[in-house]
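1. Sequence plus predicted model, see below.
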Amino acid sequence: MEPAAASIPLIVGLVIAVGILLILLVQSNKRLKNNREETKSIKDICNTFIDSYETVVYLKDEQLNYRFINKAAEPHYRKSVTEIIALDDQRLDAEAFGPSIIETDQQVIETKEITEYEEKHKNRIYKIKKFPVKLRENRMGVGAFIREITDEEKLIKKQERVLFRNKILVNVLSKNFRNDQKQLDYVLHEALKLTESSMGYICFYHEKKQQFTLKAWSKGLIKGSEMVAPKLNYRLEEAGVWGEAVRQRKPIISNTDVAEPTSAQELPGGQKVMGNTIAIPIFIDEKIKAVVGFAGKEDHYSDNDVYEMTVLMNGVLTNVERRIIQKKLFEERSKYFQTLISIGDGVMVVDPVGKIEMLNKVAQSLTGWTNDEAKGRHYTEVFVLSHEDRRQEIPDPIVTAMETDQTQELKNHAVLTAKDGSVFHLEDSAAPIKNEKGETVGIVLVFRDVSEKKEQRKEIEYLSFHDALTGLYNRRFLEAELLRLDTERNLPISIIMGDVNGLKLTNDIFGHAHGDIFLKKIADVMRRTCRADDIIARWGGDEFVILLPRTTIEQAKQIKNRIKTEFARDGVKVIKGNISLGCDVKTAMDQSIMECLESAEEKMYAVKILERDDFKSTTLDSIITTLQSDSPQEEEHAQRVSQWCHDLGVSMELPHVKIRRLKLAGYFHDIGKIVLHKDLREDNSELTEEELIEIKKHPIMGYRILNAFDDTMSLADAVLHHHERWDGSGYPKGLKGDEIPFLARVVAVASCYDRLASAQEGEALGLNQNPLLHLEKMEGQFDPEIKREFINMIKNLPS
C-alpha cells in the first residue's frame, strides 16, 4: 500500500476525534454555563431568602470587616447593604446592637467557639448567636444571627405578669388571712412587685360621702407614717393625686423624668412623689369603690399596668365584699338559726324527702325525741299528728306545703302524740324553704302547745255564760235561755227571783272577801235545792234568778221556801243568811215570759220591804250578842260606860233625849270591835304595830254598823270620833277641840275612866294611884269642861 493511501484512515480518525472533542467541549461549556447560571440562581434565591429573613445575618473576616450582611440589618445601621459591605463597626460609627458587638466577634474568632447571649440596647432586646467561619487561605471569620426579641420578651413578661397576678388572686381567694387588713397588706406587697414599683397605696372610697379611707400603704409613701399612725380618712378635696383619679373617673398616669414633681403628683398632707406615678380608680357596679396608686417604677407606667391592677383589685375587692357578704350571711343565718333554736315554739326542719334535719329544744320536749334520735328519720315517725276526734282525719301540713309550695296553717283540733304517749293540742304552720334559685329544698314546721290556751278558751267560753264568782249562769246566758225555753212544751214555766239581804253590811263590816263568801253560800244553797235541769243565774250584784221549765207555781213556791230555809242556816260572821224571794209562772203562750220575770221581781221587792226591819233588828241583836258572848269584859265595859254617860248627862242637866242618846252611844261605842280577833279585844298585853293599826279601825267599823240601821244612825258619829283628842292627836280623823262631836267627847271621858278604874286595866297600866287622880293629870286628851264635870260627879258620889 502506498504511503499516502496508508495515512488517509489516520487523518480521518484524527478528524473524527477532533470533531468528537469539539462536540464534547461545546457540551462541556454549555454545561458549565448552565451550572454557573444555576449557581447564580441558587445564590440569588439564597440571598432572597436571607434578605427576607427578619433575623440579621452577617459574615465578617478576620479584620471584622463585613463580607456579607442581609437587608434585615439596614434599619439598624440606617445604611444599605452595599454601604455596609467592606466596612467595620468603627468605620460605620454605629452601635446597632450594643457596645459589646466587637468584643464578642473577636472572642469567637480567637476561641473558635460558638457563643449565644442576649443584649439589651436602647430599650430593645436582641438574641445573638455567633460562630466561627473558615475562609480561604486558612483565614477565620465570624458569622452571626441576630434576632430582635423585644416583643417576645414583652409577651413573655406579660404572660409572667398575668401568671403572677393570677397567683396573687389565687392566694387572696384561698389563703386564710387573719382579717381583711392582712389580706390588703399582702395584696399591696405583691402589687408592688407586679408593677415593679417602690411605693404604693390602696384606698377605699365612699362616693356618697366623697371620702377616702387609707387601707394599706408602703413604707415611705406618707411622710412620718413610720413614727406615728397616719391619718386614715381624707376628703376628696384634700386627697391630691388620689382625688384626681376620682374626679376624672379614669386612671392618671404620669411618666416624667423631672427632678421636681408637679402639684399633680401631690399626696394628702402635701408630700409629693418623684418620678413615674399612676393612680387607678377601681369601679364595681359603675361606682368607684377604691383607688390604688404606685410610684417609683424605672420604666414607664402603661395601660398594661392599668389593666393588670384593675383586674387584680376587682378580684380583691370582689373577694372582700364577698367575705363581708358571707360574714353578714353567716351572722344572719346564725341569728335565724339561733332564733329557731331558742324561740318558744317547736321547730322542725325536714328535707325534700321528709327526713328530719333539725328539732329545736321545744320540739324535742313536745315530741319526746332528742335531735340526735330524730335526725334522719321520716318526720311521720316523730311528729305523730291526729285529730282530737279519733273518728276524723286532719290534713298533714307538711305534705300540703310540699304539694302547693305555699305556707300552710294547721286546722283546729290537731293533736300531737309524743313518744311517751303524752298528748298535746297544737297550732302550727308549715312553710317551704327556698334556695337562692327559688327552688324548694325543704319544709320548716313551727308548732306550739295550745293545750293551756285551749283550756283558757274553754274557760273564756265558760265565763262568757257563767258568773266568775259563784259559777252560776250569768244574765247574758239567762236572757238567751228565756227565749230558747219559751216554748209550749216547756209550759208551765216558773221564775223565782231573789235578793240577798245583808250583803252590803257584810262588805262594809268584814270586807268584800266575806261578801263574796256570802254570795257563794246562797249559790250553793240554790244548787242543792234546785233540780239538774233548772237554770240558776246570778242576775246582778246580789240578785239571783231561777228559771224552772215545766214547773207549776206550787212547785216553785216549795223550791223558794226550801232555799230560804236552807240559807237561814248559813251566814258569814255575825250576819245570818237571809234572802227575799218572789216567784211567778207562765202558763200560756200568749203570756210574755219577760212580764213573768218582772212580776217575780215585783213580788221579791214587796217581800224585801216587809222583811227589812225584822232583818235589821235581828242582825243588830246578833252583832251585840256575839260580841257579848265572845268578850264578856267588853259587855261589862259597855254597860258601865253607858251608865257613866247617862249619869254625866243628868249631872250636866242635859235634855232627856240627849241623855238617852248619850247612854246608847256609851253602850255602842266599841261595837266595831266585832271585826277584831278575840285576842285583840284584850288590851292587857303589849301590841305590835300591825295589831295597833287593826284596833284603831274599830271606830270606823262601829260607824258603819250603826249607820246601817235606822235606829242607831244618829249615834254613828259619836262612835266614830270617841278616840279623837282635844289637842287633835287622836284618830281616825285627827279632829280638834269643838270639831269633835259632843257625844263623842263625853263617851271618851267615860270610857277612859272606866278602863282606868277596872282592876285589870289599872294593873296593866301600872297605876299606883287612884284612877280619878290619873284622869286629872291627863292633859290635852279630853274636853276640859266635860272632864271637870265628870271628876266633880265622881267626887260627889256617895261613898
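-> It's in. Numbers count the residues shown, from 1 in each chain.

2. Going by C-alpha atoms from here, please, whenever you check contacts or count neighbours.
-> Fine.

3. Let me see the ranges of the helices in the stretch 151-300 of the chain.
-> Read by DSSP state H, counting those that start in this stretch, the stretch 151-300 of the chain holds these helices, from start to end of the chain: 180-195, 241-247.

4. try it against this one:
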Amino acid sequence: MDKKVDCDLLLQYLQSVPDLFFLIAADGTILDVQHDPDAQLYVDDGRQTGYSIRELLPMATAEVLMTAISESLAARNRIRIEYDLEMPYGVRHYECRIKPVPNKNEVTAVVRDITDINTAFLSLAKSERVYREIIEKSPFPVLIVRKSDGIIRYANRAASNSYRHHSKSILGTPITNMYQRQEDRMILLQKLDKHGFVTNHEIGMIDSDGNPFSSLVSASTIEYEGVPATMLAITDITRQKNGDDLARRSEEKYRMLTEFNSDVVWVYNVTRDRITYMSPSVHRLRGFTPEEAMSQSFFESLSKDSVESVRRTMTTNIEAFAKGGFDDSIITEVQQACKNGAYVWIEMSTRLRRNNVNEIEMVGVSRNIDNRKKAEAEILYLSYNDQLTGLNNRRYFVENFERLNRQENLPITMVFADVNGLKFTNDVFGHNAGDRLLIAFADILKKSIRRDDMLARVGGDEFIMILVNTDENRGRAWIAELESRISAASSHHGLLSVSLGMKTKTRVDEKFDEIYKFAEDMMYRQKAFDRQRFKSDLLYRIKHDLFAAVPEEREHSDAVARLSRMIGIAMGLNPIDVEELELAGALHDIGKIGIDPVLLNKNDELAARESDEIARHPEIGYRILETVEIFSGVGKAILHHHERIDGSGYPQHLKQNEIPLKSRIIAVAESFDAMTRSRPWHAARPIAEALKELKKNAGTQFDVDVVRAFVDDVLPRLPAR
C-alpha cells in the first residue's frame, strides 16, 4: 500500500461493525438483546433483558445514554455517542448508534467496542507499517478498486477469505460481480465523485457462495499503484437489518392482533382519568367507534350495578400499586353499555403499569362473555327448575322447604299429586301428548297457589304443594277446588286425571319427612281407587274422540261387532267367547285414535309412508286394551285382525292357526262391511261382488272355515241393503 489511507475512513469503517443489538424502551428498560458471541460484553450473556440501563451502567454513563435515547425519540432521528467503561481488563471505549423504532416509544441501539480502532488511529499517525498491519489483519473486509475499469487491486485478509470464488483470489476480478444491482454501484460512484467520500451507504451485495446480504459501504477516493482508486470498507449489516425487520414485523403483528382480534385492547390513564387507546374491535363489541369509546370516561361505560364494585376494587389495587406492593393481573366481570342502549357482559383482564412520564395506566383486554353469562343463568335456572313445566324441581324443594317451617306459617298443609295414566299416554299417543298433560296440570297448579306457597315437580308425574297458613279443612276445600279445575281442563287437554293426598302440619317440631310420607301414602291409596275408573273413562273418551274425528267409524264398528257375533254363533263358540268377540269387533279400530285424523279421512290414494302409519293401529289398540283389566281378553283379537292366512299380513306376519280364531272372524266381518259400505274414498260395492272377493281370497287372506260360516249361515240372515 503506497499511499496513506484516509484515517477518518478507517475509523468509519471499523465503527460500522455491530457487536451488540439492543431493543430499549423509553424508560431505559432493555426489552431484547441480540449479541455477537465474540463481543466483549458488560454483563454476562442473557442477563440484560428486563433490566434498566441505570441498573447495568455507572450513573454518569447511564445518564449520557438516557439523554441520547430521549433526544432520538423526540427528534425521531438517529444519534451516535461514545463512552468509556472501566472493565476488569482495562478501560474500553464504546460507540453506540441509537435509532427510534417506527410508531413505537422504543429505540434500537447498536453497540460496538471501538477501543482497538482508536488505538489503530493513533498508531497510524506514527507508523505506516502499523497502519498497513491493522488494515491487513482487520476482521472486516477492505477492498481497493481501480477506478478506470473497476478491477479489484487489493483485498485484505478478511476480504480475501470472505469473497474468494472457488478458492481463487478475488484480485483481478471486477467489483461488479459483488453487487446485487448495478444501479447501486452507479449511485455510489456518483456520490463519491461529488463528495470525495461516502459514509455508510447501504448496498445489497453477494457473498462468495452467491448468497445476497445487506452491507454498509464507506468509500473514499485514493491513489493506489499510481492511479486513481476507490477504497471500500464493507460491513455486513444483515443481522442489524433483520433486527429492524423483526421490530417492524413485531409492531405490525401486534397492530394486526389489536385491530382484528375480537377482544378489545385498551389503555386507561388512571392519573389523568382518560382512555388513551381503544382497539377497533370495540365497534363489533359495543357498536362505538374507537374515538367514540375513548371520549367516554372509564366509569361512564359501565352499568350502574358494575360501577361501585369496580371502583372499590380499582381503588384498593391502585393504592397498593402506587406503594409498589401490587403487580398482579385482575379479571373482572362487568356490564358495559352499547351504542344501542343495551348492555353486554364483559370479562376485563387488566394490569397496572407506569408510562414513560411515570403516570399510572391500566392496560386491559375486554372479552364478550354475554353468551357464557346467559348459559350460566340457564344452567342455574335448570338446576332448580323443571325444564318442561317451568316449576321448581325436587332439588329446589329439598333445599328450601325447611325455610317454611316457621311458627308464623302454621298450620301448613302438604298436598301430594300424581298424574294418572302418564305412561299409558306416552306409550299410546307419544311423549308429546304426555308432555301436554303435564304442562296443562302445571298451569292449573300455578293458578291455584299463592305467592308464599311452594310448588314443585318432584318426579315424572308427581307434584308437591306446600300451602302455608292452611289448616286441614281449608286444605280439603283447596283440593276440591283443584279437582274441579282438573275436570274442566279434561275437555280441552284429553283425559286429565290426578290422584291427590294431603297432610296438615300444626307444630314446628313435626318433621317434614313424616308429613311428606303421610301425604304420599294418601295419594297412592287414592291412586289405587282411581285406577280402574280412570281406565274405563279413558276407553270411553278414546271411543268418543275417535268417532268424533271419523264419524263413519261408529257405524262401521257397530256393524263389525254384529257380524262377528253372528259368525261366532254360527261356528259354535261358547257364550263367553261370543261376548268377547262382539266386544273385540266393536273396538277393533280403537287404535286409530293414535293416528292423524287427516290420514284417516284422506280421499286420495295413500302414500307408502302413510299406509305404514295407519297400519300401526292394531298395535296401538292392543296397548290401550291391555291396560284395562276388563278388556285385556280382547286385546290379542284386535292385535291380529289384519294378519293373513298366508302370513303376509301385519303386524307379526302370523299364518293359518297361529292367528287367533277371533282375529280371523273379525277379519272377515271387517272386510265385508268395508267393501259394502260407502266411504269418502270409495263407493259401496254390491254384496255379490263382496261375496266373490271373500271366496276368491279364502285360504290366502281369509280363513276358509270362517268364510264358509259367513256365506252359508250369516249372509242369508242379513237384512237387505
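-> Cool, the structure landed. Since the model is a prediction, treat every value here as computed from it, not as a measurement.

5. so which of the helices of the stretch 151-300 of structure 1 is the most packed in?
-> Mean neighbour count, computed with mean count of other Cα atoms under 10 Å, is highest for helix 241-247 among the helices of the stretch 151-300 of structure 1, reaching a mean of 23.

6. tell me what that helix is packed against?
-> strand 252-254, strand 277-284, strand 287-295 (3 or more Cα pairs under 8 Å, 6 or more residues apart in numbering; DSSP states H and E).

7. Nearest to residue 680 of structure 1 among the ones you listed would be which one?
-> The closest of these to residue 680 of structure 1 is strand 287-295. By Cα to Cα, the value is 86.4 Å.

8. Show me where the stretch 51-200 of structure 2 has its strands.
-> Using DSSP state E, counting those that start in this stretch, the strands assigned to the stretch 51-200 of structure 2 run over residues 79-87, 90-100, 106-113, 142-146, 152-155, 197-206.

9. what's the closest of those to residue 620 of structure 2?
-> strand 106-113 (81.6 Å).

10. I'd like the distance from that closest one to the chain centre, please.
-> 46 Å (Cα atoms, centre = their mean, to the nearest Å).

11. so where is that strand in structure 1?
-> Residue correspondence for strand 106-113 of structure 2 in structure 1, counting by TM-score structural alignment: none.

12. gap between residue 419 of structure 2 and residue 533 of structure 2?
-> Separation of residue 419 of structure 2 from residue 533 of structure 2 (Cα to Cα, to the nearest Å): 14 Å.

13. same thing with residue 561 of structure 2?
-> For residue 561 of structure 2 relative to residue 533 of structure 2 (Cα to Cα), the value is 24 Å.

14. and the two? which has more neighbours close in?
-> With neighbours defined as other Cα atoms under 10 Å, residue 561 of structure 2 and residue 533 compare such that residue 561 has more, 24 against 12.

15. Remind me which helix or strand the more buried one belongs to.
-> Counting by DSSP states H and E, the element that carries residue 561 of structure 2 is helix 552-570.

16. With the flanking residues excluded, which residue is spatially nearest to residue 395 of structure 2?
-> Take residue 395 of structure 2 and drop its neighbours on the chain: the residue closest to it by Cα to Cα, 6 or more residues apart in numbering is residue 384, 6.1 Å away.

17. Quick check: the one you found touching residue 390?
-> No. Judged on Cα atoms under 8 Å, residue 384 of structure 2 makes no contact with residue 390 at a distance of 9.6 Å.

18. Tell me which residue of structure 1 lines up with residue 568 of structure 2.
-> Matched across to structure 1, residue 568 of structure 2 falls on residue 649, judged by TM-score structural alignment.
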